[in-house]
Every structure is written in C-alpha cells, then in structure tokens.
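Participant: take this sequence and fold it.
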Amino acid sequence: MFDYTHEHAQSQEILRLVLVELNSLNLPPNPIFFTLLYERALKRDASLNKDLDDALNSEGGLTADRAQEIFDTHLLNGAIKEMSKAQNTLLRIIRNVMMQMLNTGNEFSNYAVSLGDFVRKIDRADSVQDLRLLTAEVIEDSRAIERSSMETSDRLTNAGDQITKLKEELEAARRDARTDPLTGLPNRRGLNDMIQQKINEFIQNKTEFCLILADIDHFKRINDSYGHLVGDKILRFVARTLMSNVKGQDTVIRFGGEEFAILLPDTRYEGGLVVAQHLRQKISAARLRLAESGRNLGGLTISLGIASIGINDTPDTLLRRADDALLLAKSEGRDCVMGIPTKSDSADTTEIL
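Facilitator: Reported below is the predicted structural model:
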C-alpha cells in the first residue's frame, strides 16, 4: 500500500476516473475518500475493493465512518505502526552498540600505544624509583581499561536485553496485525498469502485444496434486534463452532463483518462440500440463549459458498469464485451450501446441498 509510483499518463487517467466517481457518488474529495477510490481503481487489493463495493451498494452508502473504518483496516493498521516504531528503536540500539564497540576499540588501541611507551621508558630507566613509578602507571592504566571493559560489557548486555524485548514486541505486533481481536481468528490480511502458498504446492505437487466462504444469515437483523454486543457474541459463537468442527491443517479466518473463510488443504471438491454441509448443520442445530439474562435467541443459520483450486487460479480468482458461490447460496434462500467447481471437478456449473 501507499506505493503510487506510476507513469504520469497512468496517474492522470486514474485521477480522472476517481474525480468522476467522487462526483457521481456525491462524495467530498477528502483524502480518505480519494485514497480509497484511487486504490479501488488500481485493483490491487481484492479484499479492500470488496469492502468498498459492499459499502457503496449498502442501503446507507459509503459514509464517512465506514470509509474511515475501511481505510484504517486496509491502509493504516495500528499493529503495523507499532512494528515500525519498534524497528526504529532497534536500529537506534544497534547504532549505539556499534559506537560503543568502536569507542572500546579506540581505548584498547590507546592502551597498546601506552604499553609501547612503557617498554621504551623501562629500557631507559636507571633507578628502582623510576621502575616503581612506571609500574604504578601501567597498573593504573590496566585498571582503567578493565573498568572501561566492564562498563562496555554491561552496556552490551543491556542492549542485548533491549533487543530481545524488541524482538518479542515485534513478534507480538506481527501476530496482532494478522489476528482478529474479536474472535481471535486469523484475519484476512494473511489470507492471500495462505492461498498463494497452497497454489504453489498445487503447482508443484498437484495437491488440491478448497476455499469456503461462510456468511451469517440476516446478521443485520440480529444487530438491529438485540444490539451490537449480542452481535459480537454471535460472531464469537460462530467462530468457535467453525473452529471446533474442522480438523488437521484446516484454517478458519475472520474474513470481515459477518463473513468467515475456511481454507481446506489437501481436500478435493467433493470433500469440501461434505465439510461445508457439516458446518452448516452444526450452526443450524444450535439454540442460542444469553447467559446473563437467560433470554432465548432461537436458531441461527449460515450460507456457504465453496470453490476448489483450478489450474490457472490466483488468490483473487479463487476468492471471487467462492464469493460467487456464496451469493448463489444467498439467492437460493440462505441456510444452504453452493459450490462452483472447476471444469475438472464436474460438468455442472453449480451444486446445491
């Protein structure tokens, strides 16, 4: 993100498109709206474009608050800022350590020169008193360099402790950047990388895999009826249920809003359909009740779309097919599984369970 080093003609064309769209949507040309539409025109982040399209097509349209949320999620992540801050601190510590080591080197160099002088003076000494004075100087200089070495060792130890702490903070920031704070699941920031890794394995070893997108049915109605706190509890419940009903290397991801992605490595299309149907049944069989008040919320359903890897797939094309399958599931009345197989999977274009 924030890489806008394009050719002049390309930048002008994108600028023209963005201004036309801002005008047609009746949006103010502030930096947030402008940057989001500019990124959308570049078509380099499918998840950002999906969020933006969903917001634009929603009943309320792209509000300032929603635009800020999308901007923060995709372009300004707090954990990434912390990583940058920690990296700068780490560089400063390393520079200080290097300077300390250079200074120590100079001290040892000066000490060697002093010892050379002492050797020459000893050669010229003609009394015990002279030798005693020279010996005292050597001892004092030796003690001085010993003290300096101990101080340097302490500084290096302290710097090492700081570097270890920073390493832990950087690792925590990296985890935070890829973790959804509400559900504890991986977020979609790393999903494209996961899919690309599986694509590489498919190209090398023909190891097939599937991607499922699952969406909670009528989630807006839940929020409107019970409030966002209950909505958050619903999201955590669905996350737990999905997690407890996949196995092995299967990965559940909070894709955004009320939507989840499930990556199924080493799974053919037919097996993916079975998994998706099992997940749907587990959710629909549950009866929900609020622990605090005892209020019954009734049942809950999800719709799922599944796509399997194809020979020419990229992360974006696989996500798009899974999303198309999910839209088909919604259009079929929800609480169902729809799949869009590749040509090698089936002669059919869709399948309903």
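
Participant: for the rest of this, base every contact and every neighbour count on C-alpha atoms.
Facilitator: Fine.

Participant: show me the helices in the stretch 51-200 of the chain, by range?
Facilitator: 64-74, 78-124, 128-177, 191-205 (DSSP state H, counting those that start in this stretch).

Participant: okay, those in JSON lines with distance to residue 318 next?
Facilitator: Shown next, in JSON lines, are the helices of the stretch 51-200 of the chain (distance: least, Cα to Cα, whole Å):
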{"stretch": "helix 64-74", "distance to residue 318": "20"}
{"stretch": "helix 78-124", "distance to residue 318": "27"}
{"stretch": "helix 128-177", "distance to residue 318": "23"}
{"stretch": "helix 191-205", "distance to residue 318": "9"}
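
Participant: next up, for comparison:
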Amino acid sequence: MEYTENIDQALEYANQAIAKMRDIGVPANPNNFTVWFHYYSGTYPDLKRTLDILLDNQQAFSETRNSEIFQKFFTLDQESAILHDTTARMEGELARIVTALDGAEDNYAMLDSDLRNFQEKLAQGDQANDMTAIVDSLNGRIGNVLEHNSALEDELKSSIKEIDELKEDLERMRREAMTDGLTGIANRKLFDLELRKSSMNAMANGEELALMMIDVDHFARFNEHHGHQVGDQVLKLVAVTIAECIKGQDTAARYGGDEFSVILPRTSLDNAMKLAENICKRVSSKNVINRATGERLGKITMSAGVATFEYGEPISQLLVRADHALQEAMRNGYNQVLTQVDLKDSVA
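Facilitator: As a prediction, the model looks like this:
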C-alpha cells in the first residue's frame, strides 16, 4: 500500500481514528488502527461502506468482528483459505481420474492377454467346443471392458464438470478480491499490485509509464444535496466512462471515495494528459438524471493530475506527483487537467 497523505492529513486521520475507537470501545491496537485510519482517509470505499452500515445499525465492534474486518480488507487470509480448499478439491478430482484410467489400463491389459491366448488356441486348431468356450469367454471379457469404459466415460465427464466449476470459483474469487464493489472496476488492492508490476515492466523494457489521478469536483457537496444513492450513480457513470476511454493495457481503479486512478503503460505525459482531458470532457457532456425522480441534476465536472514514472524511484513519489498535480488543478478552480510540469514547487 502506497500513501499520498502529507503529514497534516495523516495526523488528522490518525486523530480521528483514535477518537472514534475510543468512542465505540474498540481497542487501539495496530490492526484496528489500520482499519479506522483507512476509514477516515477513504482509501477503501468498500471498507467505509461496511463500517458505515455497522455504525448506522449501532452494531457492537467485538474483538471477533474487528478481526474479521481487518482480515477481509487488509490480508489475503480469506482468499488463501478459499484457494486452499479449491486446490484440495481439484487434487481430489485429478486423483479420481488417475485411478479410473489405471483401472481402464488393467482391463485393457487383461483383454490383450485373453486375445493372445485366443490367437494361440486358434493356431493349435482345437475342437469346436473348445472354440465356443473361448469365444464365450472373450465375449464376456469384451463386454466387461465396454461396460467399464461406459462407467469411465461418465466418471471422466463428472470430474471435468467439477474441475470447470472449481475454475469458475477461483475466477470469481479473484474478481471479487480485486474489484470495487460499487463501480466494478479495479479496487485499491489491485491498483497497488498493477502499479508495482507496471513500474518494473517499464524499467525492464525501457518504456514510459504514466499515472492519472481524477477527482469528481465538489462531490461531497453533491452527495449532501442529492443523497448518497445519486452520488453512487455518478461514481458508476465516471467508472464506465473511464473504462470506455482506455485501452486493454491500461488499468482503471477506484482509488478511494470519489477519486479514480488510471495506470497507463507505454504512454507519454502528453498523451496521458490528452486522455485525461478526453475523459473529463466526456463526463461533463453527460446530463445526470435522478433515476428515482427524473430530476435533471446538471453536469458533472472533474479535475485530474498526471505524472510519469522515473526509473528507479519509489512508487510513492510517482503517486505524490500525480496527486499534487490533481490538488493544484483543484486549487486553480477545478474542471481542468494539470501535469507534473505545471507544479509550482518540485516534488522530491
């Protein structure tokens, strides 16, 4: 997890977290502090939604519940348990297939032996009654093999179906673990992984890497005036628009709250800026309508900051530059895109 908060912001979130834990009787241990710090920083929208529901319902934060929340959002324990269970089930199915094929091999070996014996007796010219007995025995053996093959086919089909279902379970687990619950695009966990991977690929291949940070202008005020359901509708609109504008190599993510990010491999600063301007323009061109009332809510504008990766630097510095460019765009009046070149003060 990379952080972009400055000292004052981090201190404010920390104080809010400690005060909240004291207020609801949650022990201020490191795990619980991590949960509530990120609740106030808005890093994990799904975490904030979960905690808001629990708070609204006046649920008690027991030691078990605190542990479950931490494990769900800040560890891979849940994914590991599902993966372990699925792997064990897949190993069981593969063992069944191997056992079934071993049985088929034994049957074929016995049939082969019988055929050789039959061939030898034919060569010896035995009496007809002996021949009849041999044919009856051979027919019985072939019948057993065919019957076993039919059962083997059914067993193989069953195992293949089970393995396909296990593959679907694994894929669903991967999507759920890496997808933002509201917008359907990448969550912060996947963003961190992809940004780290993209920076390593950029250095290894000598390619450019750009990062875009986007924030919905005055979103808190919009939420207060129109309600969270309409606000969620806007966030979905932004996510869909970003996804429509980017290429297959790019990664769009919900960075936190109303802030989005886009990782742009093999993209220059100039092209990243043009893409950010296009995204903001397309969002502002849409008329937002309250689905429940039909009320037209006007246009949504956004601000964006863009930065490029410098080989060998910590990822946190790239994040800070992009975030500072975004903050500068907002200070300058919103509804605009700025890049690291536009920053008044250099970022170390």
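
Participant: TM-score for these two?
Facilitator: Here the TM-score for the pair of chains, by TM-score structural alignment, normalised by the length of structure 2, is 0.69; 313 aligned residues with a Cα RMSD of 4.4 Å.

Participant: would you mind giving the helices of the stretch 51-200 of structure 1 as CSV with mean neighbour count and distance to residue 246 of structure 1 added?
Facilitator: CSV is the format used below for those (neighbours: other Cα atoms under 10 Å; distance: least, Cα to Cα, whole Å):
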stretch, mean neighbour count, distance to residue 246 of structure 1
helix 64-74, 15, 27
helix 78-124, 14, 29
helix 128-177, 15, 22
helix 191-205, 16, 17
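
Participant: hmm, residue 350 of structure 1 is touching residue 340, no?
Facilitator: Yes: look at residue 350 of structure 1 against residue 340 with Cα atoms under 8 Å: they come within range, at 5.0 Å.

Participant: what do those two both touch?
Facilitator: Here residue 350 of structure 1 and residue 340 have residue 325 as joint contacts, going by Cα atoms under 8 Å, 6 or more residues apart in numbering.

Participant: which of these two has more neighbours?
Facilitator: In terms of neighbours (other Cα atoms under 10 Å), residue 340 is the more surrounded of residue 350 of structure 1 and residue 340; the figures are 24 against 14.

Participant: for that one, what are its contacts?
Facilitator: 305, 306, 307, 308, 321, 322, 324, 325, 349, 350, 351.

Participant: residue contacts, the closest residue to the fourth one other than its chain neighbours?
Facilitator: Closest residue to residue 308 of structure 1 in three dimensions, ignoring its sequence neighbours and counting by Cα to Cα, 6 or more residues apart in numbering: residue 210, at 4.2 Å. The neighbours of residue 210 of structure 1, taking Cα under 8 Å, 6+ apart as the test, are 263, 264, 265, 267, 268, 269, 272, 306, 307, 308, 309.

Participant: the third one is in contact with residue 208, isn't it?
Facilitator: Yes: under the criterion of Cα under 8 Å, residue 265 of structure 1 is in contact with residue 208, at a separation of 7.0 Å.

Participant: on that earlier part again, put the buried members of the contacts of residue 340 of structure 1 into a ChimeraX selection.
Facilitator: This is how ChimeraX selects the buried members of these, with burial counted by 16 or more other Cα atoms under 10 Å:
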select :305,306,307,308,321,322,324,325
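
Participant: ok, of the contacts of residue 340 of structure 1, which one's closest to residue 191 of structure 1?
Facilitator: residue 322 (13.5 Å; Cα to Cα).

Participant: where do the helices sit along the stretch 201-350 of structure 1?
Facilitator: Counting by DSSP H, counting those that start in this stretch, the helices of the stretch 201-350 of structure 1 are 219-226, 228-244, 269-285, 315-331.

Participant: in a markdown table: those, plus distance to residue 33 of structure 1.
Facilitator: Putting those into a markdown table (distance: least, Cα to Cα, whole Å) gives the following:
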| stretch | distance to residue 33 of structure 1 |
| --- | --- |
| helix 219-226 | 25 |
| helix 228-244 | 26 |
| helix 269-285 | 37 |
| helix 315-331 | 24 |
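
Participant: out of these, the one nearest residue 46 of structure 1 is which?
Facilitator: helix 315-331 (6.3 Å).

Participant: list the contacts of that closest one.
Facilitator: 46, 192, 195-196, 211-215, 303-310, 335-340, 350.

Participant: what's the mean distance for stretch 155-166 of structure 2 versus structure 1?
Facilitator: With mean Cα distance after the TM-score superposition for structure 1, stretch 155-166 of structure 2 departs from structure 1 by a mean of 3.0 Å once superposed.

Participant: the residue of structure 2 most remote from its centre and residue 76 of structure 2, how far apart?
Facilitator: Each residue of structure 2 has a distance to the centre, and by Cα atoms, centre = their mean the biggest one is for residue 127: 74.2 Å. Per Cα to Cα, to the nearest Å, residue 127 of structure 2 is found 74 Å from residue 76 of structure 2.

Participant: same question, residue 316 of structure 2
Facilitator: 22 Å.

Participant: run through the residues that contact the residue nearest to residue 284 of structure 1 when sequence neighbours are not counted.
Facilitator: Excluding the flanking residues, the one nearest residue 284 of structure 1 by Cα to Cα, 6+ apart is residue 301, at 4.9 Å. Contacts of residue 301 of structure 1 were listed using Cα under 8 Å, 6+ apart, and they are 216, 217, 280, 283, 284, 334, 335.

Participant: show me the two of those that sit farthest apart.
Facilitator: Taking Cα to Cα, no two of the contacts of residue 301 of structure 1 sit farther apart than 283 and 334, at 12.8 Å.

Participant: what do those two both touch?
Facilitator: With Cα under 8 Å, 6+ apart as the test, residue 283 of structure 1 and residue 334 both reach 301, 302.
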